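Peer 1: Below is the structure, and that's it, no one-letter string:
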C-alpha cells in the first residue's frame, strides 16, 4: 500500500518559505508539555504574519500557474453556472418575495411582486453596494403586513452584520442603521413599530478592527428591541445574562403577534432553554421598558439544556413544538402555558425516520418532512391530532425552503438532488387531493442528467456500524480501480449532508472522469441525535473511522485507487480531512481541507469557538484534553516513513482559508501549514515528502457565506485544477 501513497505531484521540490519557530512557547495541559512554536501566527494584524501569508500566496500562485486544467475548469464551470436560479417565494401582506440570480451575478437579488402574475420589481440588489460583489445580503425579514424590509449586510464574508430598513411600497430607505449584530434573526412585532434582534457589545474605543479579521472571543450576546426611525443608542435591552457570558440568544414573535419567544443556547448542541413573554400583557407596551429601565419580563417554560424546542404554532396559550425531548429522532409535542408541566405528544417519534421540519399551514394542518436513510419524505398531517392526511411525492433528493403560513392554503416547496438543478413546487392544500405542481424549474444548458447515475451504498465501519454513502458517476463506467474519486464528508454538529445539485462536481464527473461521493458519517444528523452523539466528544474518532472505511470501500470495490482518491471537507469537515490524512496518509492522493478547525487545544479561545465545545470538548478539562490530543490535526503531524519504514508520504495537500473568516480563524490553517511544511519537508535533508503542501488564502472572504459567484468559481477552478494536476488527470470533452 505504501508505494501507492505517492501522487503524481509535478511541482516538487517546492521551496517552502521559512517560518520562524518559537520554541519558548510551551503550555502544560494537566501536566502534559505541549509546544506551540507557531503561536505568533494567531495575530492576523502582525507584520510577520502578513509577510508569511504573502509568501505562501506567492508559492501557491506559482503552483497553480502550472495546473493546465485550471482555466478549462473555470471556463466550463462559468458556462454551466450561467443559468437562472430561484429561491422559494414567501408571502407577506399580499406581496410575494423571493431571491433570484440570473446566472453569474455576484449576489442574489431580492424581488417583490404584488401577485404571482404581476410585474416583478427589484426590492434589494446587493450587487450595487460594492464593485467586487463582496457585500452580501445575509439576513432579511419582511414585517408582518409587508410594509417594511429589515435586512442585514455582511462585508468580505464576515459574520458581523449591519442591519438597515427599507419601505417596501416605494423602495425608500429608512434612516435606521444597527451595528455589531452577529448570530441574529430579525423578528418584527405585529404592530410593525420595530423588531427584536441580537448583538454583541461594541468594542472599546481604539480597539476596533476591520470587522471579520479580529480573533477575540465573542461574549455577552444581548437581545434588543429597535423602534423604527430611532438611533441604535435608543434600542431597548430586552435580555442579557452577565453570569453566563457564552450564552447565545434567538428571538421569535409568534404568528399571532402575542408572544415573544426567547431561545437560549449554551453551544452548538441541539438543546435550548425556552422562555416566553406575553407582549399583550405589558402594561405600557415595549415603550414602557425604556423609561422603566427594565428588561423584558420573560417567563421560563424550559430552563435546562436537556432537549431542543422549535416553535411550530400556537392557539392562544396552547403551543406546538418540534422537539427531541425523549425522542432522539424528534416529535411534535404540545403544552399549554397555563399548565407548563403537562406536555402531550401530537406526533410521536418515528421508529426509524427523523422528523426534520414542521410548518403549520392551511388553518389546521402541518407540513412535515422526514429524513429516511438520507432521503426526504413529505407529509400533510392534522395539526391537532397528528393524523396523516396526505403524502406529497418527491424524488430522491432534498426538500428545502418550505414557505407557507396557517392563513395560506398555498405552500411553496423547494427541491434539489444530485441531478436536479432546482425545482420549486406550488401546492394548494385546500383541494381534496393536494397536487405538487411545478412553479419554477432551473435548467442547465449542456447538462443531461440521463448521462449520470446515482446510487446509495452502505459501508461497514471499524465497529461494523453501517454508514450510508451516495455515489455519483457517469453511466456504464468499468469498476477497474482507475477512476479519480472525490470523497466529501462533514460529520458533526447534528448537520446532515443530503443530495444537492453542484455544477462544479458535474464538471469534474463529465470532463475529468471523477466519481463523486458523500459519506454520511456519524456526528451528523442523518439518523437523529443518537447518530450525532455517536460522533462527538469522546466518540469523535468514530467520524474518522467512518470516513476511512468509506475510502477503503471505494478502493476495494474498484471505484478508484489511493493515488486517485481526493478527500474534501469544510469547517468541521476540514478537521475531518486533516485528521484522516494524519491517520492514513497512505490512503489518499490529494486532500482539500477548507477552513478547518485544526488546533483542538485552543479553538475555544477565538471568536465563537467556545460554542463548539458541545461537540468537541475542551482542553481545559483533563478527560476531554485526552480525547482531543489524540486527533488534533496540528498536534499529530508525523513523518509517516518513520512509522512504516517505507518511503510513505502525505498526500498532496491544499489548505483553504480566508482573511475575514471570523468563524474558524485563519490561524488554524496557517499553523497547520507551517507545521506540515516544517515537519515533513524542511526539517530533514532529502525528505521523502515530495507531494506539495500549500494553502489557498482568499482575500475579502470569510467562512463561506456571502461569497460572490466569481470568487466561488475561481476557488473551485484552483482547488480542482490542483487535484487534477497532482493526480495526473487530463481534460475530456
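Peer 2: Now that the structure is in, tell me what you want to look at. Quantities reported herein were computed from a predicted structural model and do not represent experimental measurements. Numbers count the residues shown, from 1 in each chain.
Peer 1: CA atoms for contacts and neighbours, from now on please.
Peer 2: Fine.
Peer 1: all helices for the stretch 201-350 of the chain, in order.
Peer 2: Assigned helices in the stretch 201-350 of the chain, in chain order: 287-292 (criterion: DSSP state H, counting those that start in this stretch).
Peer 1: now the chain
Peer 2: 47-64, 70-81, 287-292, 503-511, 529-533, 541-556, 572-583, 613-616, 622-631, 640-644, 667-676, 709-726 (DSSP state H).
Peer 1: Other residues contacting the last one?
Peer 2: Right, the one you point to is helix 709-726. Identification of contacts with helix 709-726 by Cα atoms under 8 Å, 6 or more residues apart in numbering yields 7-10, 64, 67-71, 73-74, 77-78, 104-107, 504, 512, 566, 589-590, 592, 652, 654, 730.
Peer 1: in that helix, what's buried?
Peer 2: Neighbour-count burial for helix 709-726, counted by 16 or more other Cα atoms under 10 Å, picks out 709-711, 713-726.
Peer 1: tilt between it and helix 503-511?
Peer 2: Comparing the axes of helix 709-726 and helix 503-511 via axes from the mean of the first three to the mean of the last three Cα atoms, to 10 degrees yields an angle of 30 degrees.
Peer 1: returning to that earlier point: how about the helices of the chain in TSV, adding distance to residue 117?
Peer 2: Converted to TSV, the helices of the chain look like this (distance: least, Cα to Cα, whole Å):
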stretch	distance to residue 117
helix 47-64	49
helix 70-81	27
helix 287-292	41
helix 503-511	30
helix 529-533	43
helix 541-556	49
helix 572-583	43
helix 613-616	48
helix 622-631	57
helix 640-644	64
helix 667-676	50
helix 709-726	29
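Peer 1: of those helices, which approaches residue 374 most closely?
Peer 2: Proximity to residue 374 (Cα to Cα) singles out helix 529-533 among these, at 12.3 Å.
Peer 1: Name only those of the contacts of helix 709-726 that count as buried.
Peer 2: Buried among the contacts of helix 709-726 by 16+ other Cα under 10 Å: 7-10, 64, 67-70, 73-74, 77-78, 104-107, 504, 512, 566, 589-590, 592, 652, 654.
Peer 1: Just confirm residue 93 contacts residue 148, I think it does.
Peer 2: No - using Cα atoms under 8 Å, residue 93 is not in contact with residue 148; the gap is 10.2 Å.
Peer 1: Included below, for side-by-side comparison, is a second structure:
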C-alpha cells in the first residue's frame, strides 16, 4: 500500500494527556482497590550510615554519611541499587496501567519520516521509514505532492534480507533514469540503472537497463545534463593509466564516465587521483558545462574544474582540468554557477564559514569572498534557487535561519522566518521557486 507520513504527534497537552492512563497517585489502578493499595507495604532498602565521614569547609564541619554511594562500582553500592530496583519493579509490575502506558507512548513515537525526496519534471520521488529505523526503504513516486502514490522501487528487490549495503540514489536531470548502488561495503558497490519511463532500446518504465558498473564507491554517481551517462569513482588499480598531464604522485581512486547502454569495459578514465590525491567529491555545474572535483591529499584539499561542454558531442575523451585553488584544510562545497562564476560554501578549517566565488573569466583573481557570517553563526548549506538566487541556511546554536541573496550582485533580498528548531535538509530546484523543508526537531 502507498505510504504517506502521518501527522507528527500533536504537542497539544489535551490530546496527549487524554491518551494516557490516569497518573493521579490517588487513583487506583484497574483491578486494584484503593484500600488494598493503602494496606500494601513497599519496604525501602536500608542505607548504611557512616558518620565518620566529615569535611571541614570554611571552618564548618559538614557530615557526608552516604559518600560511599558515590563509589558506583563497589559491591555494596551495586547491592543497594539492585535492592532499590527490586522495590520499584515490584511496584510497577502490580500496576496494570503499565501496559497502557507503553502502548500509548509507542504509538506517539511511531510515525513515518521522509528520508528521501526528489522533484523531477514528471514526478516527485519519495521514501519513508518509521522513526528510529535506519537503512533502505521503498521509493514511491507521485505527480504532485498530494497526488496518488505508486511504488517505484521495492527495497526487497535491491537487497534481499538486508544483506547488502545500499548507497547512492541519483536521478538524471529529467528524472527518466535513476542510478543506484548496492554492495558489501561503501567502497565496493555495483551501480545499476532503472527507468522512470519507457526509453527506446534501453528499458521500459520501472525496468532496469543492461548497465552493470562494478567497483564504484557509494557516494559517487553524478549524471551529465544530457543524460547520456554518469561519472562515478572507484578504487584505482595499477593498470589505470593517467588521464591528465599533471604527474604528482598520490594513492587513492579514479574517476570514470559511463555511457548508458554500454559495457563497463568501454568506460572512459577521466581522472586518476595520482595527480593530487584521493577524489573526495564530484559535481556537475548547474549549467551542465563543467565537472567540479575536490581532491584530498593527506588532508589538504584542492579544487579542480574541467570543461565537459563540446557543443552537444558529449564528454570529451580527455577533459583538461584546471586547479582553482589549494584550500588547505578548508572544505569547499559547490553551490552553483551564474554568469561564468562558480559559487562555493567554505565551512571547515577556517575561523568563520562563508560563501566564495570563482570567476572563470578572471581566473587570476582566484576565490573572492561573497558572503561572510556574524560571530556565533555558521553556514550549514546553500542552494541556487529561482535561477539566479542563493538560499543560505545558517546555524546559530540549535536554531536554523534562512536568507536569500541575489547572484551576481550578491545583495541580500530577504530573510525567511522559520519556527524555532533545526532544519534537517532542504530540497530546492534551480529552475523553480519552490523549496521543501524537512526538520528533525519539528513538523513543517
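Peer 2: Here it is on my side, so go on. Since the model is a prediction, treat every value here as computed from it, not as a measurement.
Peer 1: circling back to that earlier point, between residue 93 and residue 148 of the first structure, which is the more surrounded one?
Peer 2: residue 148 (24 against 12; other Cα atoms under 10 Å).
Peer 1: And the more buried one, what's its match in the second structure?
Peer 2: Here residue 148 of the first structure is matched to residue 177 in the second structure, going by TM-score structural alignment.
Peer 1: ok, residue 372 of the second structure touching residue 352?
Peer 2: Yes - in this structure, residue 372 of the second structure is within contact of residue 352 by Cα under 8 Å, at 7.4 Å.
Peer 1: what's the spacing between residue 399 of the first structure and residue 108 of the first structure?
Peer 2: In this view, residue 399 of the first structure and residue 108 of the first structure are 20 Å apart by Cα to Cα, to the nearest Å.
Peer 1: same deal with residue 60 of the first structure?
Peer 2: From residue 60 of the first structure to residue 108 of the first structure the distance is 30 Å (Cα to Cα).
Peer 1: repeat for residue 85 of the first structure
Peer 2: 9 Å.
Peer 1: Give the full set of residues in contact with residue 224 of the second structure.
Peer 2: Neighbours of residue 224 of the second structure in contact, by Cα under 8 Å, 6+ apart: 172-173, 230-231, 284, 288.
Peer 1: The equivalent of residue 331 of the second structure over in the first structure: what's it in contact with?
Peer 2: Taking TM-score structural alignment, the alignment pairs residue 331 of the second structure with residue 308 from the first structure. By Cα under 8 Å, 6+ apart, the contact set of residue 308 of the first structure is 270-273, 322-325.
Peer 1: go on, residue 179 of the first structure?
Peer 2: Contacts of residue 179 of the first structure by Cα under 8 Å, 6+ apart are 161-163, 199.
Peer 1: conserved subset of these in the second structure?
Peer 2: Using both residues aligned by TM-score structural alignment, their matches' Cα atoms under 8 Å, the second structure keeps these contacts from these: 161-163.
Peer 1: Which ones among these map onto strands?
Peer 2: Using DSSP state E, the subset of these located in strands is 161-163.
Peer 1: Setting aside sequence neighbours, what's the nearest residue to residue 341 of the first structure?
Peer 2: residue 335 (7.9 Å; Cα to Cα, 6 or more residues apart in numbering).
Peer 1: Residue 281 of the first structure: neighbour count?
Peer 2: 10.
Peer 1: what do you get for residue 403 of the second structure?
Peer 2: 16.
Peer 1: Surely residue 235 of the second structure and residue 254 touch.
Peer 2: Yes - with contacts counted by Cα under 8 Å, residue 235 of the second structure reaches residue 254, the gap being 6.1 Å.
Peer 1: Compare these two (neighbour count), which wins?
Peer 2: Neighbour totals were compared for residue 235 of the second structure and residue 254, and residue 254 leads with 25 against 19 (other Cα under 10 Å).
Peer 1: Show me what the more buried one aligns to in the first structure.
Peer 2: Using TM-score structural alignment, residue 254 of the second structure sits opposite residue 222 in the first structure.
Peer 1: Just list the residues touching the closest residue to its match other than its chain neighbours, thanks.
Peer 2: Sequence neighbours aside, residue 240 is the residue nearest to residue 222 of the first structure in space, at 5.0 Å (criterion: Cα to Cα, 6+ apart). When contacts are counted by Cα under 8 Å, 6+ apart, residue 240 of the first structure touches 220-223.
Peer 1: Serialize the residues you listed to CSV and add fields for distance to residue 361 of the first structure.
Peer 2: Output for the contacts of residue 240 of the first structure, formatted as CSV (distance: Cα to Cα, whole Å):
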residue, distance to residue 361 of the first structure
220, 36
221, 33
222, 32
223, 29
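Peer 1: Looking at those residues, spot the one nearest residue 363 of the first structure.
Peer 2: Out of the contacts of residue 240 of the first structure, the member with the shortest distance to residue 363 of the first structure (by Cα to Cα) is residue 223, at 31.3 Å.
Peer 1: wait, what's in contact with that closest one?
Peer 2: 196-199, 237-240, 249-251.
Peer 1: Just the ones of those in strands?
Peer 2: Those of the contacts of residue 223 of the first structure lying in strands (DSSP E): 196-199, 237-239, 249-251.
Peer 1: Return the members of those classed as buried.
Peer 2: Looks like those have 196-199, 237-239, 249-251 buried, using 16+ other Cα under 10 Å.
Peer 1: picking up where we left off before, for the contacts of residue 308 of the first structure, which one is nearest residue 359 of the first structure?
Peer 2: Using Cα to Cα, the contacts of residue 308 of the first structure come closest to residue 359 of the first structure at residue 322, 9.7 Å.
Peer 1: Alignment lookup: that closest one to the second structure.
Peer 2: Per TM-score structural alignment, residue 322 of the first structure is aligned with residue 345.
Peer 1: before we move on, what about residue 471 of the first structure?
Peer 2: In the second structure, residue 471 of the first structure lands on no residue (TM-score structural alignment).
Peer 1: ok, how many other residues are close to residue 471 of the first structure?
Peer 2: Around residue 471 of the first structure there are 20 residues (other Cα under 10 Å).
Peer 1: between residue 85 and residue 108 of the first structure, who's got more neighbours?
Peer 2: residue 108 (25 against 21).
Peer 1: ok, now how distant is the residue mapped onto the more buried one from the second structure from residue 116 of the second structure?
Peer 2: Using TM-score structural alignment, the partner of residue 108 of the first structure in the second structure is residue 137. Counting by Cα to Cα, the gap from residue 137 of the second structure to residue 116 of the second structure is 9 Å.
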